Structure formats: C-alpha cells, structure tokens
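[1] Quick one, what's the 3D model for this:
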Amino acid sequence: MKLSGIAAFVLVVLSSHAQDDTWFGKVQGQIRIFTMMEDNQEPLNDYEATAVGGKLLYLTPNWNRFQGAVGLYTTHFIKDNISSGNVEPLASNKNSRYAVGLVDSINYDASSVTNIGEAYVRYHYEKNSITLGRMKLDTPFVNPQDGRMIPTFEQGVWITSAFSNKWSAQAGYINAFWNRNTPEWKSVEDSLGYGYEMGNSSLETTVAGNYRGNTSSDGLFIANIRYGIPKEFTIDVWDYYLENVFNLSYADVSYTHPYGSVELSYGAQYVYQRQSGDGGNGEDNSVSTNAIKAKSYMQEGEKSTTYGVKTAIKYRSSKLTFAYNQTTDDGRFLFPREWGKEPLYTFQKRERSDGSGNSHAWLTSVEHNFAAQGLSGLDVMAGYGEYKKTDAKEWKYNKYGHPSYAQWNIDVFYRFGGALKGLRAEYLLARKVARGETYQIPGASEYNFIFRKNGITQQNFILNYDF
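    All right, here's what the predicted structure looks like:
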C-alpha cells in the first residue's frame, strides 16, 4: 500500500473511533468532483476534463493550548483529453490553460497528484495564536485561490493577535509554497514561474521572462494591521516583502451605511509596488543589451501604482455593485499568480490583472439569494467587465501579451439540506472576447494573441461534499 493510502486509512480509522473530540481529536474531509470545459473559437482545439479528489484533515485535541494538524490532499483524472501531444499548432503548440490545472500543469501526461498540504502545530492564548509548519493562508494576495482541485499552501510561521474588538494584526514569514496545479512543494524562490507562464520582460527589447529557477530570495514576509467596526467601517493595511525581489503595499477602506431596508456601501483600494534588491537576479543589470537574459522577476527601478473604487447597493436579498480599477503608467502591476488571486475590485474568476500597466477596468455585478422565493440555498452571481490594456505587443505594460477584452461570468451556487447536508454544487460560466488588436489575419495560422486569452467560453461544474 502506498504512503498516501496508509495515511488515508489511518485517518478513517481515527475518525470512526473518535467518540470524544477532547481525547481523540477529529477528522474533517471533503470529496470533490470537478468537470471543466474550454471551448475555444474555431478552428482552435477544445479541452475538457473531469477529476475527483479531496482531502482528509486530522486535528489533534487541544493540549495546554497546543493543537496540531495534518492534511492529505489528492486529485485524479477520471476523464480528459489533456496530454503533451494534444497541442494547438496554430498557437505555437501551446496546450490547455485551464483544464490541465485540475491535476498537474507541470506534466500534461500526469493522471494524479497527492501530497501533504497541511502539517502544523498551533499555540493559541486568548485572542493570540502562532502557527508553525505547512498551512493554508487566506490574505488579499496570498490565498488558496480554490478554483481547481487542490488549493495553494504555504510553509512557515504565522502570528495573529486581536488587541480589542476593533484592532487586530497578523504577520508571518513564508519559506515554501505548494502552488496549486503542481505536484510538489518548492522554496519561495523556486516557486516563481513554477506551473505558470513567465510572460515577457519589461525590457525594451522583445525577450521572454526567464526567472523560473533563476531567482534568488530568502523568502516572503507579510504583515497586516486592521481597524474595523463590524458592518460599518474598516481599514485594512498589508505589506508583502519578497526579499531581493519587490515590496508591495496594499490598503483597503470600506464603509457601509443602512437607509431603512436599503444598504449602501463604498470601497477604495490602493496598491504600490517597487522593485527591491536586484529584482531576483542581478544579471539583467550587468550584461549588455545583446546578452539580456531577463532572469529578474522585476527589472531595476520597476514599479507600479494601482487604484480602485467601488460602490454597491443592497436591497433585501439582492446586491448591485459597480467597480473600477486603474494601474497607472508607472509600470506593470506584478504579483506571482502562483500564490493567490488578486483582491482588485474588478477581478472575475478565470482571469487576472497581473502583468498589466497603463490599464483600466470596470465591472458591474449583481448577486441574489433565492431564499425568499422558496429556494433556500440557491445563490446566483453575474458580472460583466471591460478590461482596457495597452497593445498586446507592448511588453513594457503587457507582460502576457493579452489584448483588451470583455468578460462576463455567471456563477450559480446551491447548498443542499436535509439528508444531503454538506453537499454543495456550483456552476460557473465564463466568456471572454477580444476588444483589442489580436494580429490575426484571415486564413493565416497565427492565433497566439487569441488562444488561451480570449475567444473562449469556459464552463465548470463542481460538487463538494464536506464531512
């Protein structure tokens, strides 16, 4: 029996005998089934896959304010057309962008991934805690980004403290990541570009990014302080320092005010980022223009500034939101998409703003809960956004060569009750169409600015059973 099978068996046995959590601890689990389809515009290839997997997490009893945990995560293809041979010849032999992530975006021929995602010891005293080991963090930029089978995990130390009902703080140091869609843990420096495209450098010449395996960093430091009055006013300030690469500061202010049965809310956010040290690799700053290797994640002096505002009106079970983000012409907003989805107000599932500078985006979204209509457990969200970028070939502001585009999403959630309590279903439909120049000439075999970027309808059906 493989190690993963032994671990699963032990956890099940512990669960079946855990009559008293204070003595035996407890087991939590999830069974997850995920079907994903990428429908690309003709004549490009389509991709589809169905995977099954989940987790088993064992939590020890509390002992003198200490508690431990170990969690096994796994995913397996049960149907797919993902392989290293099923490439798109009209787009430089690229492969699936989305469906491959249900198992392993490093190895297109892999059929399964299993690993230990959580293994930590936590000490907690009153409203303070310190966690050491492998964990799952949820911060604005480093988060599970749980839109595939296995989320993103971090290894390090994390401290939280609540000073009062209004003030709280948290901070930590990360030295390794298990990037989602990948098979193994990597040090912080080696996790950059692992399982994800590196795009193009911001250098004046056209040169592909080459920072995967060429980055030098001692780790990621994160700090946060928050002031908040629940459901009224909050100020959230974060700092992410990736040693020798960059420093990113983020602030978010939100205000909510009820007017009878109507609730109005407002938000503003600010992101400032600058290159630090040698940007990850000093060679870019010392070689001639004819020998540029683009090994730095950020070039010397590179920086970016991003703003965002939003307003929302909520009436009973419905909410309408308007949001806007701008990244100025200071440079490209960059944050490793390997580590989490971004908190920008105009974010929609299945695309990012990472890599864009001198750009504008707006989003209109609506949410509704159908409990008042007798459909308790049913929630629907829909959004439409326009994302204006610089020309796809202007690498200084467009790392991934992504033309301007429009995107609309429909996200349907249903939580079952009664005998099926613990079962949750989701259906996500995302559609992206180009608004900018794609450099596609009729009859020509050039789809590099279309394939994996726009002209795609992406469907997802997910079943989660938590126990």
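[2] Could you use CA atoms for every contact and neighbour count after this?
    Noted.
[3] now the helices for the chain?
    3-17, 21-24, 188-191 (DSSP state H).
[4] what packs against the longest one?
    Using 3 or more C-alpha pairs under 8 Å, 6 or more residues apart in numbering; DSSP states H and E as the contact criterion, the elements in contact with helix 3-17 are strand 26-40, strand 47-59, strand 66-80.
[5] With the last one instead?
    Other elements packing on helix 188-191 under the criterion 3+ C-alpha pairs under 8 Å, 6+ apart are strand 167-178.
[6] And this one, please, so the two structures can be compared:
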Amino acid sequence: MFKTIALFTALLVTTGWGTAAAQEHTSGHAAHPSSTESDTVQIRSAKDLFSKGEVEGHVRNYFMATFNHGSLSDNYANAIGAEIGYQTASLHGFRFGFAGLFTYNLFSSNLGERDFIAEKHPKLELELFDIEDPHNKADLDRLDELYLAYNSARLRAKVGRFSFTSPLMNPQDTRMKPYSFQGIKVQVPLQDIGLFTTAWFDHFSPRSTVEWFKAGETIGIFSPGLDEWGNPSAYPHHTQTKGVAVTGLQLNPNKGLQAEAWNYWIENVSNNSYGKAVVEVAPQVKAGMEGLYQFQIGNGGNSENALVYFPNQQQWLVGGMLAYEPQNLHLSLNYLHISGNGRFLFPREWGREQFFATISRGRMEGLGQSDLLVAKARKKWAGNFSSELALAKSWLPAPDDYRYNKYDAMSYWGWVADLNYTPAKPVLDGLSFRLLYIGRTSPDMDIPLKDMYYNTNFNNINFITQLTF
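    Got it, this is the predicted structure:
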C-alpha cells in the first residue's frame, strides 16, 4: 500500500517538472482552463508542489470527570494534544497528504488502578489515552493519515490511511484520537443529486489506541463482553477476516427528501445492510425511517464455535424520527427497536453507530430485544452559541440474559446536555469551547454496586477547549 503511494508521489513530482518545462515553451492565449488545469498551471516546479500546499490541524485540551455511585471510585483526567495535517497543492487533480497527532496526560487520577469493588479500570477517562496500556501517559503519538488523493468533477479517490464517514464506520473525533482507516475509497458525484461511494479497508487504528492493526486483529481490542452463555468472549485475536468492503448511495434529489443506503461486507464474518430516508411531510416537519439487516458470512470469523465473533443469526433493527424544525431549532422524537433474533453486532473498533436515537455514551451495539426512545432539542443561539439537550429511556434485556445482552447493559433513564461556543471576535478566530454533560440512572432496578461502574447511576462531565487552524 505505502509503496504504491510512494510511487504515485514520485510520478507527481516528475509530472510537475515536465509541466514546468512544457509551460516554458508555450506561447499565445489558452482556452479557459478546467479547475485541474488551473491548479497545474500554478505548479512550475517540484518545490511549488509542496510550498503551495495546505497545512491544517488543531490543538485540543480535554478535561473529563466521572462521578460514580456510592463507594465506587470517581475519576478524572486532563489530556492535551494536537493534530497537524498537510496536503500538497493539486496537480492534475492529484494530492499527497499526511497527518500526525500526539496526546499527553497532563494530570489524572490513577487510571492504571482498578476499582476495588468493580475490579475494572476507569472506562471513559482511559479512552482519552491508550486503552491497551492504562499506564501510558506520554507515548501517545500516531500517524493518522498518509494518502494519495484524486479529485475531479466526476471522480474522487483516495488510497492509504485516511478518515472515512458513514453510518456504522466513522471517525467520531470526540476524544483525543479518531477512528482511522487504511485502504482505498472511490466516490462518484451523481449530478448534484447524490454521491456513490465504494471502499475497501484492511487495517484500522481504533479510537483510544496508538497502533495500526489488521482487520481481524482489531475485533476485540475494546471490551469483548460475554458470549451467549455468559462466559468471557473468546474471539479476540482469533477472528479471521481480510477486511471490509463498503458501498454507499446518498441521495438528495430535492429539498423534501434525503435518502441513503449502505452495505458493509465483512469478509468471512457478516453482511450488514443499512438504509435511511427523511421526508419533509409538511412545512418545517420531517419524518424519517431507518433499518438494518445483518447475517453471517463464511464461518462468522472462526471455524470453532467458541471463537466465533458473529454467530449464525439473522438480526435486524428499525428506527423512526419525527422532527419539527423551525429556523435555528430542532425538536424531535426518535425511536429504535432491535429484534429478538440475536444481538446487533458490529465491530466497535471501526466506529460508532449513527441512528436517529443515538446519543453520547449511548451505544446499542451488543444488544437484542431492546428499545430506545429519545427526545432531542437543538438550538442555534445568537453569538455563535449552540445547545443540544436529550432525554432517553431504554428498555433492555436483563443483564444476565446473555443471549441478548453482551456487555451487562441495563435499562436506564439518560440525559445529555451539549453546549458549544465559538467566540466571534477576530482575535479569537479558530477557538471553540464545548461543555458536555451525561447522566444516567436506573431507579427501578436492583443492581449490585459493582455492576453500576460506568454502566448506570453515574454523571460524566467533559470540557473541551480547541484551537483549529
């Protein structure tokens, strides 16, 4: 993969010199150039290719604190870090780019120490750093992107390491490190009415890690939970897959309709098909429907039943949304139902599901026979200030109903307050602040104290300061 990128880079530089030489022998007025031709005219040497490139990035400070129930330990952490990315100027539509990031534990509670009641590490604070090494405070750098891209009016392509966004696989850059992907992506614009995407990924660097892994190695890096019999899942390091093929069709033919369909074919593991449509049913009123269907491919990841990641099941879920959207305001009621045919399974290491009812810290992956109802309110205020409030009620299987409950999840009431502010003064351009508060409680359940740890009856506070350039 990277040998291919290096070869293409060499070709770009060589083409740059050839273009410069050709321009020195050209006279007269040329026809009106295309956008790619215009970019090429500006590149007169290999030096121009790089000196006229673009630098972007951000510096981020992230403070988090979690207050758990009773005598369970409370935790806090402050991470600081930065990401810097660069891409060359465009030459005949081609660009070479890379990005790296680092994180440093400025101060924190002892993240390497397990809670003496739950016997688990601090979950959310540890996700700011390296979940594979709770004691790692400084060696937290990562080459996040390294790619060759091509853009034209009819085709967009990228090969290497880069960010990718879709309903189930996405960067989710809300911690210190996003989910990153290695492979190839091709997109075809559909005459201003939509976009067709196809991609293949064989390596991943999950959020909250510092390494790159083969596709099969990633599955199980995050907590693997329990199998259908209540035993610790044995599939980590045993899932056999070469990667995932993704296809997507996004359509926006008019103001009143938005639709998308995606398919994720995980070689030797599972096939996952997702579709969504949002229709404007009346002025300022929208209704949406979504659905997902998944089934086993090959042997589900391993020929031994005890090591299978995706069992022989045919699972589905459906969701709905009804929204009222006057100017600068969004009010919606969102619903998600997961069937009782098994568990909804998709590698957590590749992103986070984005359904109508999705809220922060509210994954539904790993569950079956479940329902989630969420009311959301978003408002854009004057002065570059926005807010989002959400109230959620879930109905989940009992924590010991292992057939439908992979991670000991329990029914809860949850709430989210998300406040964002960007100063309007030019001297503070690029600066932004975010305050995120998540709470959860399960008042009607008799739950052992050790099972509440980062599961329910907690309050989580996040304050993020970011300078984007």
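[7] Please identify the most buried of the helices of structure 1.
    helix 188-191 (a mean of 22; mean count of other C-alpha atoms under 10 Å).
[8] Now for the residue lying closest to Gly71 of structure 1 once chain neighbours are set aside: which residues touch it?
    Among residues not flanking Gly71 of structure 1 along the chain, Leu57 sits closest, at 4.0 Å (C-alpha to C-alpha, 6 or more residues apart in numbering). Residues counted as contacts of Leu57 of structure 1 (C-alpha atoms under 8 Å, 6 or more residues apart in numbering) are 11, 27-29, 69-72, 118.
[9] and those, which are buried?
    Neighbour counting by 16 or more other C-alpha atoms under 10 Å classes 11, 27, 29, 69-72, 118 among the contacts of Leu57 of structure 1 as buried.
[10] quick one: which of these is nearest Val380 of structure 1?
    Nearest to Val380 of structure 1 among these is Gly29, at 26.1 Å by C-alpha to C-alpha.
[11] For the closest one, list the residues it contacts.
    Neighbours of Gly29 of structure 1 in contact, by C-alpha under 8 Å, 6+ apart: 54-57, 466-467.
[12] looking at structure 2, which of these still make contact?
    On the basis of both residues aligned by TM-score structural alignment, their matches' C-alpha atoms under 8 Å, what survives of the contacts of Gly29 of structure 1 in structure 2 is 54-57, 466-467.
[13] Same list (these) but as TSV, adding distance to Asp190 of structure 1.
    Converted to TSV, these look like this (distance: C-alpha to C-alpha, whole Å):
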residue	distance to Asp190 of structure 1
Gly54	26
Lys55	25
Leu56	27
Leu57	27
Asp466	33
Phe467	35
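[14] Scan those and report the most crowded one.
    Neighbour tally across the kept ones among the contacts of Gly29 of structure 1 (other C-alpha atoms under 10 Å): the maximum, 23 neighbours, falls on Lys55.
[15] Help me confirm that that residue comes into contact with Gly71.
    Yes. Using C-alpha atoms under 8 Å, Lys55 of structure 1 is in contact with Gly71, at 6.7 Å.
[16] thinking again about what came up before, nearest to Ala419 of structure 1, out of the helices and strands packed on helix 3-17 of structure 1?
    strand 26-40 (16.3 Å).
[17] Which positions in that closest one come out as buried?
    Buried, per 16+ other C-alpha under 10 Å, within strand 26-40 of structure 1: 26-27, 29-40.
[18] out of those, what pair is the most spread apart?
    Lys26 and Asn40 (44.9 Å).
[19] neighbours around Gly172 of structure 1, how many?
    Residues lying near Gly172 of structure 1 (other C-alpha under 10 Å) number 18.
[20] Oh, that last question was meant for His237 of structure 2, not what I typed.
    Residue crowding around His237 of structure 2 was assessed by other C-alpha under 10 Å; the count is 13.
[21] For it, give me its contacts.
    Counted by C-alpha under 8 Å, 6+ apart, His237 of structure 2 has contacts 216-220.
[22] What's the match for it in structure 1?
    Aligning on TM-score structural alignment places His237 of structure 2 opposite Gly213 in structure 1.
[23] Stretch 151-158 of structure 2 maps to which residues in structure 1?
    So stretch 151-158 of structure 2 sits over residues 124-131 in structure 1, by TM-score structural alignment.
[24] what's in contact with the matching stretch?
    Contact with stretch 124-131 of structure 1 is made by 65-66, 120-123, 157-163, as judged by C-alpha under 8 Å, 6+ apart.
[25] ok, back up a step: ok, so of the contacts of Leu57 of structure 1, who is nearest Ile150 of structure 1?
    Leu72 (10.3 Å).
[26] Quick one: map that closest one onto structure 2.
    Here Leu72 of structure 1 is matched to Gly100 in structure 2, going by TM-score structural alignment.
[27] Ile159 of structure 1 too?
    Using TM-score structural alignment, Ile159 of structure 1 pairs with Val186 in structure 2.
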